[in-house]
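Chemist: Prediction below, plus the sequence it came from.
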Amino acid sequence: MSIIKNYFKQNKVVHTFETCQWPNGDPQDKDFHFCGDKTLINKPYCKKHCDVAYVDEKDLKKDKESHKHLIAA
């Protein structure tokens, strides 16, 4: 059983799509918890954690273009 599933089982945590599921800390520590803030629609995370978890494809392309000169020929 995964550490996260074990955490849910031991702490009787009910998974909900209304609260942010971003993990905070080590799942094996007593103070481990999930963010719990309100999620964005159809996302498992709040705004803050969506900004970390998801990368905009446009930004990736811009970043790749700006670093082309660093790639060895």
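Modeler: Perfect, I can see it now.
Chemist: make it CA atoms for all contacts and neighbour counts henceforth
Modeler: OK.
Chemist: for the particular helix or strand that has K62 in it, packing partners?
Modeler: Using DSSP states H and E, K62 sits in helix 57-66. In terms of contacts (3 or more CA pairs under 8 Å, 6 or more residues apart in numbering; DSSP states H and E), helix 57-66 is not packed against any helix or strand.
Chemist: adding another structure so you can compare the two:
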Amino acid sequence: MGGRYAVDGRDGRIGKVMGQEGPYVQLRPPGGGREWDCPPGALRPAGPWDELRAKVAEANQASRLP
């Protein structure tokens, strides 16, 4: 499960699946940031465009680091 991208169907945010904590799946925004919890029933797999968007966000964040 961990490391894949998924979309939180409640609000459309894409995140990298970090693991599961209790009844929730934990997602982290592309490029880092604060994780959030999502009920498994609200998740959907990330499509090709979602994954591309996430990878571009990660690359942009990495380019800003010193």
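Modeler: The structure has been received and is ready for your questions. The structure displayed is predicted, hence computed values, not measured ones.
Chemist: Tell me how they score on TM after superposing.
Modeler: Here the TM-score for the pair of chains, by TM-score structural alignment, normalised by the length of structure 2, is 0.24; 39 aligned residues with a CA RMSD of 5.1 Å.
Chemist: For the helix holding K62 of structure 1, which outside residues touch it?
Modeler: Contacts of helix 57-66 of structure 1 with the rest of the structure, by CA atoms under 8 Å, 6 or more residues apart in numbering, involve no residue at all.
Chemist: helix, strand or coil for A6 of structure 2?
Modeler: Three-state assignment for A6 of structure 2 (DSSP: H, G, I helix; E, B strand; the rest coil): strand.
Chemist: distance of the residue nearest to P23 of structure 1 when sequence neighbours are not counted from A53 of structure 1?
Modeler: Spatial nearest neighbour of P23 of structure 1, chain neighbours left out: F34 (4.5 Å); criterion: CA to CA, 6 or more residues apart in numbering. If you measure F34 of structure 1 against A53 of structure 1 using CA to CA, to the nearest Å, the figure is 15 Å.
Chemist: do the same with E65 of structure 1
Modeler: With distances taken as CA to CA, E65 of structure 1 is found 22 Å from A53 of structure 1.
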